[in-house]
Structure formats: C-alpha cells, structure tokens
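**Q** sequence unknown, structure follows:
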C-alpha cells in the first residue's frame, strides 16, 4: 500500500454525502487512492442507500449490508446496520482514514439543546474509540454550529480534548472550523463545524481551504434546482399532493416570506393563519430563487418541508438532494419520509469534497489557497 492509499471507515455514515465527497476529492488529487473499507449506520434504508451508491460501484453487487462487524469481509467493503452502542469497534478492519458526522440532535439550536446530557450528545465518544482502536492517519468529524454553545461551551471543549488525545490512542493535531457551505459550491446556507485531525507523528499540516476557490460557482437555489432541469421521472422526485389550504396559504407568500412574516400575517384570511406556540421563520417558507436556500432538514411537521419560490408546493426529495449537491443518479432507498430524513441529515457532497480535497492535497504536499480557522483552539481547550 502506497503512502497516499487510504482505507476509510465511517460511523454515523448517513446515505453517503461524506463518502461521495471524499471519493471525488481522491480522484481529483493526483497520487491519492481511496477505498471505503467499512461504514456503520443505525437506519436500514440509509445503509441500503450507502451500499447502492458508495459500495456497489467499488465492490460490485455482492457487497452486503450486515448485522455485525464480524460479518464484514476481511478485504473490506460493507456497511454494518447496527446501533453504535452494540457495535464491536475492535472487530472492525484497519483503516488509514476515518469520518464521522456524529448525531446533532442534542446540539442543534432548534430543540432542547441538551448537549452532552442528551441521548445523542455522548455519541461522539464512539468516534473517539475508533481513533484509539484503529489509529488512523486522519479523521474528519462534522456537527452543527450549535455544538459550540452547548452546555455553556463545555461540551465543545470536552469533545475537542478527547479528539486531540483519545484515551489509549495516539495524539492528533486538530483544526476545527465553522464552514458555511454556500461558500464552497453548495446552493444552501448550511453552517457546520468540521474538525479535521491528523496524527501528530505524521509530518502533514491541514489548512482550511479558502472559499475564494469557489466564488465562480452559482449557488442560488434556482440554479441548484433547475440547472439542468430535473427529469420528470428522476428517482426520488415524487411530488407531494398539497391540500387546498396549503396551496391557498402559499399563494399569499412571496419568495423569502414565511407563515409568520408580518405582511403575510396581515394578508392571510383567518382560517389560513398558523396558530402555534412557536413561530419558526422556516414555517411554510418559500425559497428565494436568487439566493442560496435555507438549511435542508430531515424532519418536522406541517409547513417544514421547504417550499418552491413560485409554485405553490413543497420541494420534492430530488430537489432537496440537489440543494445537498447529490447527483441525480444517486438513488435514495426507502419511502418518501425515509428519503426526506436521509437527505436532510446528509453532509453536502460539494462541501465534503472541498474539505477532503484540501486534506488530500496536504498529504500530497500540494499547495492550495487557505484561510485561518475561525475557531481558536487555544481559547477553548486548556492544554494538559
């Protein structure tokens, strides 16, 4: 195996946004080879999507979704459908690279924001266990922007400290940065913290890629969805049958407005007004065609599905997948609600590609434009 040949493992893999971005980056950087050794997710449809789009092109149709790490082929190539609590991490194969987008539910600004005290907050620790067990050369970890403030900042400090020095494992030099993915070729305002780590004994320095390299990309919602037009029979492009009330409500809204915009509240007939305790600004919100979309989400009740700037309807899952920069031939498995969740929880492909391209260029000793991290590690983590 050459120095720049990486076997990659993933926890909380999602449908494959991170994996596809890494694959594209490896192909774009001369001398880098990447194989997807193993992955894990708790959701069966998500595992099937990852298998179909990430593993089958690499290993063929014989690749499987398995129930335990012991069932993974020794040569690599498989995804484990299992709750991470039950996953035998030591039984996973060796890797040189590791990626994990640990669940964000308890760090999201929308919700109770329980941080480390929630059911999902401590799940980052399984990524730390992989670092200790497998000692990969690099890792990429992703989470929501709300991670910085959870538990008055203590959660973020603890997570960074554990990633720097996993108990029983090697030390890592880490570079946390708040990425706004609309600055990296994604037609969507999606801010996420991404932490890139490189093992301390390796003479490689990662630098945050400069958004200047992506200024030429048209990241408006209209361009993302309509250029080129989506084939009517494209996969995952089923249109929602909107009720007449939804159609009537949307007809009173202009691009960028939502159900609680002052002008809309005044214009809506009494029977169409939304009466809830919370007044989220994304409720029935129309996209603005000449600006990046607001953040694609994976769940939510009525009025939370993202709405077209001119048509009186919600976006299809295929349109949302375009906003996440998945190609139209990337087929999501499962029913509409399952696909909605997968699309909303995924890492945007173009965003992942930008970060992995910088990472692989760092290993290949190739220069690239960079910026200083916007998260100052020294002010967050106290050296031991």
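**A** Structure received. Treat the numbers as computed from the prediction; the structure is a model and nothing was measured.
**Q** all contacts plus neighbour counts: C-alpha atoms, from now on.
**A** Fine.
**Q** got the end-to-end distance for stretch 96-114?
**A** Taking CA to CA, to the nearest Å, stretch 96-114 runs 33 Å from one end to the other.
**Q** ditto for stretch 96-115
**A** The first and last residues of stretch 96-115 sit 30 Å apart, counting by CA to CA.
**Q** residues near the spatially closest residue to residue 148 that is not a sequence neighbour, how many?
**A** Excluding the flanking residues, the one nearest residue 148 by CA to CA, 6 or more residues apart in numbering is residue 156, at 5.4 Å. Using other CA atoms under 10 Å, residue 156 has 21 other residues around it.
**Q** same for the strand or helix carrying residue 156, what does it pack against?
**A** Assigned by DSSP states H and E, residue 156 belongs to helix 154-164. The contact analysis (3 or more CA pairs under 8 Å, 6 or more residues apart in numbering; DSSP states H and E) places helix 154-164 against helix 124-134, strand 172-180.
**Q** this is the other structure I want to compare:
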C-alpha cells in the first residue's frame, strides 16, 4: 500500500479522499488544535503532530520510507478574495511543504492551493520558482487546475494541485487522462439535501441563527444565484444547481444563503428569484426591509455534505470552529480524484 504524510491536514478532508484512493496516511501535521482534534477523532491510526510545521521539521527525518506527501498550505495570501499579499506569512508555507519533501524524498507529492496561484500573472514568479525548486530537488512539477463540480462535488470550487513526480518530467498527459477518466456529474443541492429535511429537524439541526441582511449596494449579474445581494457580499444557493465555493468564514459577509421553503418544496414560490426581479426592475420594495425567516445560512450538516465529508464524520470544537474547519477543507471527492490519478501513475509496473 502507498504510504503517505499529510501536511496542513486541517480536519482531514484531503485525507478522506486519499485514504479512499488506497493511501495509508501514517503521519499528519496541523497547527490548529480544534482541527487536529477532529482529525484524530476520525483518523485514529494516523500519528498527529500538533504545531507549527516549521517547528517540527526534525520529526520528519524518521519517515524516509514514504511514497507520497500531500497537503494544502493556507491559501489566504494567494486568494483573489483576500489581500493577495506576497509577504503574508501564510504565503511562505508552500516552501515549508517543499522542505518536508526534501527531507522525506517521496516518490510523489501533491500540494493543493487556490486557482489564482496557477493562473494569474501576479503569482507567475511564485509558481515558476516553486516548479524550479521542485526540479532542483529532483521532481518534475506541474500545476493541475480542476473544478470540484466536475468530479462528484456539488460545488463550483476550482483549485490547483501542484503534482510532483520524482525523477520524471513527462507525466502531465498521463495524469490528466487519469483525472478526466473520473469525471462524473454531481448531485444538485436539492438532491443532496433532500433527505436531511428543513433546518431544525432531527437530521438537520439548526446550527446558526446569524441574521440575514440585505446588501446596501447589491452586485447584480445575469442570474440571481450569481448576485451578491445579502450581508455585504453574500450569495444565494441555487437548489437546482451547485453551490459557490464554501469559505472558512461561512457566517461572515460571504455567507451562502438558503431559501429553506423553496429548497424543500420545488412547487413553492421562488423568493430569491422574486427579489432579484424586483431589484432588476428598480421597483420600490419597502416590505423587504428585513429578510424573511425562510432565508438562512447553511447548517453544519449541509456544509459537511457540500464538502463531501461522510455524514458520520466527527467535528470537534465550537460551531464557529466547525464551520471554519469545513470551509477550509479540500472536498473529499475532489481529493480522491487527484489521489487516484497519482497513485495509479506511480504504481504502474
């Protein structure tokens, strides 16, 4: 079996995917205590090192018989929705990832991050330097950008996976072929949540009563589910489509909004569409001073499913911490897709 080390493990979403692809994760590292506790609760056979990766590099010298190193260093420094500060301490952690690769010398590595690290000109120098340093360590390295919605995850979440293969520079086509072969249609949000029931019921406890407010200056687009109409830049979820990217701050200005009535009764009036139509036609809508109770934030159980965690996955910490852990995770099915492709490639006779 492929043996691996997990870095920046968080709650373990990436680990679920890699384990489901046949990978034995023997060691993990996470700095956040709540996330580490969640990881241990669900992956008891994996040794967890809690703390800053840079303070624990010495621990990796005992693990030199490793096939794979994977993980998702914090992405806020590279994200287009963040400050995009190259001096952000979190931006430096991609190099810490490579330090572990240098120590362990695995057959392959997989580093996940935001799409912008692979696509925008601002980060061209960073990605070229990353590929250069990987090459100096003896690894061909290629960034692969994929959309979670094309691989069984009902979420429009694009991410880059920098894949490195030891002593190999000619693997890009083969890996893409393995990834493409796993394309599958994700269920819609309505299908995904149908058996959970409305928020507040037994299978779907109401885990957040955060107030829904209307954006003072809504950002209008072609369809209502692309508009930013709530809580500053909050966006409604299309029940018959896919969610936008879940973030770690699901309760902040970027919260995703659910119409609980329309979600569980497709014959009911579509309140979001009606509100959108009135905004587009510039109607005076004094009755919309406060959001109706049918509009709400995602529950923990719904967020868990959108990230394709198993329903019985245990989360530790406060509700705020749990939302953060779920939002920070790599969707399990997305991770499994990449892991399957890499494992098949490095195990070919």
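**A** Received the coordinates, thanks. As the structure is a computational prediction, the values presented were derived from the model and not from experiment.
**Q** Mind checking the TM-score on these two?
**A** Superposed pair, TM-score by TM-score structural alignment, normalised by the length of the second structure: 0.78. Supporting alignment: 305 aligned residues with a CA RMSD of 2.9 Å.
**Q** so the lengthiest helix in the second structure aligns onto which residues of the first structure?
**A** Counting by DSSP state H, the longest helix found in the second structure is helix 332-346. Residues 349-363 of the first structure are where helix 332-346 of the second structure lands when matched by TM-score structural alignment.
**Q** mean shift of that stretch relative to the second structure?
**A** Following superposition, stretch 349-363 of the first structure is found to deviate from the second structure by 1.2 Å on average (mean CA distance after the TM-score superposition for the first structure).
**Q** So what touches that stretch?
**A** With CA atoms under 8 Å, 6 or more residues apart in numbering as the contact definition, stretch 349-363 of the first structure has outside contacts at 4, 17-18, 20-26, 28-29, 32, 181, 184-186, 204-209, 324-326, 367-368.
**Q** What's the separation between residue 208 of the first structure and residue 174 of the first structure?
**A** Distance of residue 208 of the first structure to residue 174 of the first structure, computed by CA to CA: 11 Å.
**Q** The first structure: which residue goes with residue 85 of the second structure?
**A** So, by TM-score structural alignment, residue 85 of the second structure is matched to residue 114.
**Q** Check the gap between that match and residue 147 of the first structure for me.
**A** Distance from residue 114 of the first structure to residue 147 of the first structure, by CA to CA: 10 Å.
**Q** neighbour-wise, which of those two wins?
**A** Set residue 114 of the first structure next to residue 147 and count neighbours by other CA under 10 Å: residue 147 wins out with 26 against 18.
**Q** Hmm, that one is touching residue 105, no?
**A** No - using CA atoms under 8 Å, residue 147 of the first structure is not in contact with residue 105, being 10.0 Å away.
**Q** Distance from the longest helix of the second structure to the middle of the chain?
**A** Distance, stretch centre to chain centre, for helix 332-346 of the second structure: 15 Å (CA atoms, centre = their mean, to the nearest Å).
**Q** swap in stretch 332-351 of the first structure?
**A** For stretch 332-351 of the first structure, the separation from the chain centroid amounts to 9 Å (computed by CA atoms, centre = their mean).
**Q** Please apply the same query to stretch 184-199 of the second structure.
**A** Counting by CA atoms, centre = their mean, stretch 184-199 of the second structure comes out at 18 Å from the chain centroid.
**Q** Likewise for stretch 309-321 of the first structure?
**A** On CA atoms, centre = their mean, the centre of stretch 309-321 of the first structure falls 20 Å from that of its chain.
**Q** for it, which positions count as buried?
**A** For stretch 309-321 of the first structure, the buried set under the neighbour-count rule, 16 or more other CA atoms under 10 Å, comprises 309, 312-321.
**Q** Need those in JSON lines (columns: secondary structure and distance to residue 294 of the first structure).
**A** Below are those laid out as JSON lines (DSSP: H, G, I helix; E, B strand; the rest coil; distance: CA to CA, whole Å):
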{"residue": "309", "secondary structure": "coil", "distance to residue 294 of the first structure": "12"}
{"residue": "312", "secondary structure": "coil", "distance to residue 294 of the first structure": "18"}
{"residue": "313", "secondary structure": "coil", "distance to residue 294 of the first structure": "16"}
{"residue": "314", "secondary structure": "strand", "distance to residue 294 of the first structure": "14"}
{"residue": "315", "secondary structure": "coil", "distance to residue 294 of the first structure": "13"}
{"residue": "316", "secondary structure": "coil", "distance to residue 294 of the first structure": "15"}
{"residue": "317", "secondary structure": "helix", "distance to residue 294 of the first structure": "15"}
{"residue": "318", "secondary structure": "helix", "distance to residue 294 of the first structure": "16"}
{"residue": "319", "secondary structure": "helix", "distance to residue 294 of the first structure": "13"}
{"residue": "320", "secondary structure": "helix", "distance to residue 294 of the first structure": "11"}
{"residue": "321", "secondary structure": "helix", "distance to residue 294 of the first structure": "13"}
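**Q** Pick out whichever of these sits closest to residue 280 of the first structure.
**A** Distances from residue 280 of the first structure to these, taken as CA to CA, are shortest for residue 314 (16.8 Å).
**Q** Who's the closest spatial neighbour of the aligned residue in the second structure for the closest one, skipping the chain neighbours?
**A** The equivalent of residue 314 of the first structure in the second structure is residue 297 (alignment by TM-score structural alignment). In this structure, residue 297 of the second structure finds its nearest non-sequential neighbour in residue 257, 5.1 Å apart by CA to CA, 6+ apart.
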